[in-house]
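Asks: here is the input, now give the coordinates:
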Amino acid sequence: MIGLESPVTTVLGDSKKSGKLTANLHLHTVGDLLRHFPRRYLETGKLTDVDDLEVGQMLTVIGEIESSKEHPYTDRRTGRTAYRLESVLRTGGPRLRMTFFAKKHHVSQWRLRQLPAGQRGLFLGKAETFNGQWKLTNPRMVLFGPGDADGSGGPGGPAGVGEADDIAAVEAIADLYPIYPLTKGIESWDFQRAITFARSVVDDLPELIPEAVRRELGLLDIVRAYDLIHAPDDRAQVHDAQRYFRFEEALVTQLVLGRRRRAVRDLGAVARDGGDGALLRTFDERLPFTLTDGQRSIGADLEADLARSHPMNRLLQGEVGSGKTLVALRAMLRVVDSGGQAALLAPTEVLAQQHHRAITALMGDLAAGGMLGGAPEGTGVELLTGSLTKAQRTAPMSRLASGESGIVIGTHALLEDKVQFADLGLVVVDEQHRFGVEQRAALTDKAAGTPPHVLVMTATPIPRTVAMTVFGDLETSTLTELPSGRAPIQTSVVNLLDHPGWMTRVWERVREEVAKGHQAYVVCPRISGDELEQGERDQVDLDEDGDLVPPAVEEAPRPLAAVEDGVVALAQGPLSGLRLAALHGRMPADEKDATMRAFAAGDIDVLVSTTVIEVGVDVANATIMVLLDADRFGVSQLHQLRGRVGRGGLPGLCLLVSAVDAESPARERLDAVASTTDGFALSRVDLEQRREGDVLGSSQAGRRSGLRHLQVLRDETTIVEARAAAEALLEADPALLGTPLLAQAVDSLEADTRGDFIEKS
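Replies: So this is what the prediction gives:
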């Protein structure tokens, strides 16, 4: 008897092909196979009678490739070599000539291998004529392998299945044909037959969603959902089936989150009510400016959170320069007033040093508590970074362990086992997407007894932050006021693929800004050769199915821009005579600090840097930024980087230099950044391109989503519905004893290492 736990071989038949499904798609059982859903549906309609064609008619036809040939040609627009593949299709009526265009040779070769003589398939496109012949240009297609003329079968199907059976099968699927994510050696046709067979023999399907919930929300039952996801008659049925499985996944995920939230609340936290409030009150009285309405309002929310006996877990988002750090500092001072300590975790030494300078300057003698000349209500403010020597770390680490110092600002060095706190009450994580789950956990674990309160800050919400916000794990506060003293930033894409000569004008604009007495940034994606900045990686792009888009193969590959090589080349070439300096994370800390100080003082005209200047660096006189190989950066990063210019009331210019194709995801990303300076709008673009990341896990890159069916932007309503249902279920039955199959699914996900995210963040 075949069931969900049966090996996939039992329905596919071919052990070799089953092995490919297991190795490449991780489909081990019949249940895995049934859960491998179509990525899209092809509208086949009825097969077209090719004896009675009309120009412009949408054609759906089954045929066999007679021949295929590649023709290189020169693209008149770009002057580059492009490729045209022409295939002749036998249809039982007039022959059709199919034409496929490709800009890259490897793409054309892949298509040539895909369409050898004898290959059969279903082809859809618009009928046209050229030189008296019918043609299709770039048709869509479903390939099901060549079959022998005598009907004995071939690579595309089992013996006894010929073309007549294929045609009958196409007609039997009505107007929609499911297209599945597959692997090399497995044809769509074979896969669909295996799915059909599995649906016909497997009856015991586990229903996870309680009947009352399904009835309230108008959801299908599990059997009907499987039937319609794999063999729908129309788009409405597809929608109903997808809604079922998306809700099912959202419900299980929300139950995991709900149980984890309850567990964290049960752990409790030390309430930080502010004590006598002397430190924060004195700090506020000395501020040389008035807090904005948003800063006051969010400050009140944070005070209320900190005073509760369960951990705060809040996201503070706001545009570059909107005052997030000041809001966070006031929360840190309140914790110190309460007898606790606060730690600010920054992603780079440059930013940690800048935060330390800015905070100690704001606090004045309040940052010298316990020291000669320090205010009596003050506290110590320490800096801990990886470049400090053992001797340099000893004193600040001692003051933190004893409780003498209430605030520490640092990088990953704060995570070391040797760093101990007397009473860590608040962890502030700046630009939280730069830290993995385990890193944040290492810091929060330093709190004695109960978890500390956590505040994460970002100027552009990145995919998982948005995802976790929608999933309800983070409370959200947003500073909406426009940053004060900020001038508009013009962002332009410099397309070197079509206009290689534009680079000359880029360097002319840099010289013009310097001639006006201003300064410039040139940002490179590499330090030297192929060496990335620590913690960095290139942006990866996904296709519409969530699969990685391979980088284009350049006919003449060129090295990516690198700081160490670039600063020399620019000084000897287009920017000769200007004062240039390099900055990257591999430089000694004192050299980095000296370089940033010199740039801030105006002693450097052009700073050639990696992304170490992405956040927190504030030089009011910098008015232009050139981002080389800008396609290597993500939306969030591009937005952050350009926020370094236009900070002193002077208009800013950001030039995104790239040589990617106009229709690529990378170009879409650059165009999106050039079209708006709204960081919250760009966060949605980022999420659309990078997906949610592993919402319950430690993966931070975006890439493939840990979610199988849900997409946060598309399915926000479903997620909210599932959250409400999960809360109601947990309220009525915390152990889910009344829904054992659902409890089993929740336990399984909770036991997965991905579930560690909730505990660790």
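Asks: from here on, just use CA atoms for contacts and neighbour counts.
Replies: Will do.
Asks: after the strand ranked longest in the chain comes which helix or strand?
Replies: Criterion DSSP state E: the longest strand present in the chain is strand 58-74. Next helix or strand after strand 58-74 toward the C-terminus (DSSP states H and E): strand 81-90.
Asks: name the residues of the longest strand of the chain that are buried.
Replies: Buried residues in strand 58-74, defined by neighbour count with 16 or more other Cα atoms under 10 Å: 58-68, 70.
Asks: before we compare anything, build this one as well:
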Amino acid sequence: MSVTVGTPVSSVMTNKRRVGALKSLGVLTVGDALTYYPFRVTDPVPLRSIREARIGELMAFTAEVRAVRVASSGARGNGRLEVVVDDSAFAASRRQPGAIARLVFFSHKKQYLDWMSGRLRQGTCVVVAGTPGVFNDQLQFTHPEVLTVGMHPTSRYKFVREENQPLDVHNVSLGAPTSPRPDVESPEEGLARVCRPRPVYHASSRISSDHIHDSILDMLRLLAESEDSAVSEEKEEEDSRACLMSGLARAIPDILPERIRADKNLMHRAEAFLNIHDPVSTKEFHRAIATLRYEEAFVCQTALLQARAHAGHASAEPCPDTALRDAMIDSLPFDLTDGQREVIDSIAADMSRDHPMQRLLQGEVGSGKTVVALAAMLQAVGSGHQAVLVAPTQVLAEQHHQTITAMVDRMTEQVVSDSDGHPLSAPPVILLTGGMKLAARRRA
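Replies: So this is what the prediction gives:
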């Protein structure tokens, strides 16, 4: 099946409950999933042996399961799984003595505890990421993230000693699988997964952030594989990511011109999606976010320029008569500022043309925007047309109605004729709101 950004999520996912949960978040297509952005990214998890643990600080390590015990506690049948792990091999690579710690999982569901105890059998090599604490004077990790390793390495493997750095494994002797369904094939792969920065999504009671993350990663792989059959699980991680990127680049075309992208040091659109949902570092995550923000602004500005160019070819009724507007200005109890006069003249010039005006008036509270708006409205009315001032609330509409009515009444009291000597009649100022009764709205 060929997967594109328009492919429905229900067509690529077999878990119907997860499809429904994603639908409740507005994720209906693969493209929706890619644009369901995380609101933050976690910091990289440092590598530490058990003896290097700092209470309350997240850490990651590899260890071997020494003992597993399932116990029940309390009258409500709450269960507890205790797993004793030994990190001697990992600690030796960091020139530290080995130590043991407890991994503790609580649940009232027996199926969960049975499943966890089945994964974490004695002798299993595991990758652990969690926050250490102390209970009964023993180091304990409560509900850590645990990945089982498919092949059990001997104590001769060597790790990079610096924290937050990728793992480097040398001289690994592989034995028999220690888990019927391992999560990863090597400690290197497991530590790379748990130590890497992880995006965090707005979740719900129906689906967690981790499940959202897994679903989006699956869709990214399907997109890449539909475009590039060379993506293989047997490749090294760097090669696999490069192949993944190659396939995504063909499935997700870039929007920004190459010259602009290079000048701004921005990512390809496909690369940005990959580094948002599967970042290799927090720096690359934020660079990807910056790329898509710039892209959004670029598209928005381009659309506005196109709309303005299109409006320049459209026709509109010119409004050249400024007599009514000038009469209102003469009747004001104050003088217009230079800024107000400049804006009114610019708007008047645009309204005198035979194509639509494209303007946005911006000003502080009390800067005289209402006076400028009324001047434009009176230029339209003086040229034989109607003008509408739209307000976001009924209260504001009523306030504008009172203000404009008072200004128009003052104008007719002080100015009895226009510049040509014709009698000046006040234009009607009518209020129309959604809260009015039907008959009143019809009269308006």
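Asks: tm score of chain vs chain?
Replies: The pair, once superposed, lands on a TM-score of 0.59 when counted by TM-score structural alignment, normalised by the length of structure 2; 345 aligned residues with a Cα RMSD of 5.0 Å.
Asks: ok so, going back, and the buried residues of strand 58-74 of structure 1 as JSON lines, adding distance to Ile298 of structure 1?
Replies: Output for the buried residues of strand 58-74 of structure 1, formatted as JSON lines (distance: Cα to Cα, whole Å):
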{"residue": "Met58", "distance to Ile298 of structure 1": "58"}
{"residue": "Leu59", "distance to Ile298 of structure 1": "60"}
{"residue": "Thr60", "distance to Ile298 of structure 1": "59"}
{"residue": "Val61", "distance to Ile298 of structure 1": "62"}
{"residue": "Ile62", "distance to Ile298 of structure 1": "63"}
{"residue": "Gly63", "distance to Ile298 of structure 1": "65"}
{"residue": "Glu64", "distance to Ile298 of structure 1": "66"}
{"residue": "Ile65", "distance to Ile298 of structure 1": "66"}
{"residue": "Glu66", "distance to Ile298 of structure 1": "69"}
{"residue": "Ser67", "distance to Ile298 of structure 1": "68"}
{"residue": "Ser68", "distance to Ile298 of structure 1": "65"}
{"residue": "Glu70", "distance to Ile298 of structure 1": "63"}
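Asks: the strands in structure 2, which residues?
Replies: Under DSSP E, structure 2 gives strands at 40-41, 59-73, 78-86, 100-107, 125-130, 132-135, 138-142, 145-148, 151-153, 174-177, 199-200.
Asks: out of the ones you listed, which comes closest to Glu317 of structure 2?
Replies: Comparing the strands of structure 2 by their distance to Glu317 of structure 2 (Cα to Cα), the top pick is strand 40-41, with 50.7 Å.
Asks: average gap between the closest one and structure 1?
Replies: Compared with structure 1 after fitting, strand 40-41 of structure 2 has a mean deviation of 2.2 Å; criterion: mean Cα distance after the TM-score superposition for structure 1.
Asks: re the thing from before, can you tell me which of the strands of structure 2 comes nearest to Gly247 of structure 2?
Replies: strand 199-200 (22.1 Å).
Asks: need the residues that contact that closest one.
Replies: Contact with strand 199-200 of structure 2 is made by 38-42, 209-210, 213, 276-279, as judged by Cα atoms under 8 Å, 6 or more residues apart in numbering.
Asks: what does it correspond to over in structure 1?
Replies: Aligned by TM-score structural alignment, strand 199-200 of structure 2 falls on residues 178-179 of structure 1.
Asks: check the offset of that stretch from the chain's centre.
Replies: Computed by Cα atoms, centre = their mean, to the nearest Å, the separation of stretch 178-179 of structure 1 from the middle of its chain amounts to 26 Å.
Asks: tell me which of the strands of structure 2 is the most buried.
Replies: strand 125-130 (a mean of 26; mean count of other Cα atoms under 10 Å).
Asks: packing partners of it?
Replies: Using 3 or more Cα pairs under 8 Å, 6 or more residues apart in numbering; DSSP states H and E, the elements in contact with strand 125-130 of structure 2 are strand 59-73, strand 145-148, helix 187-195.
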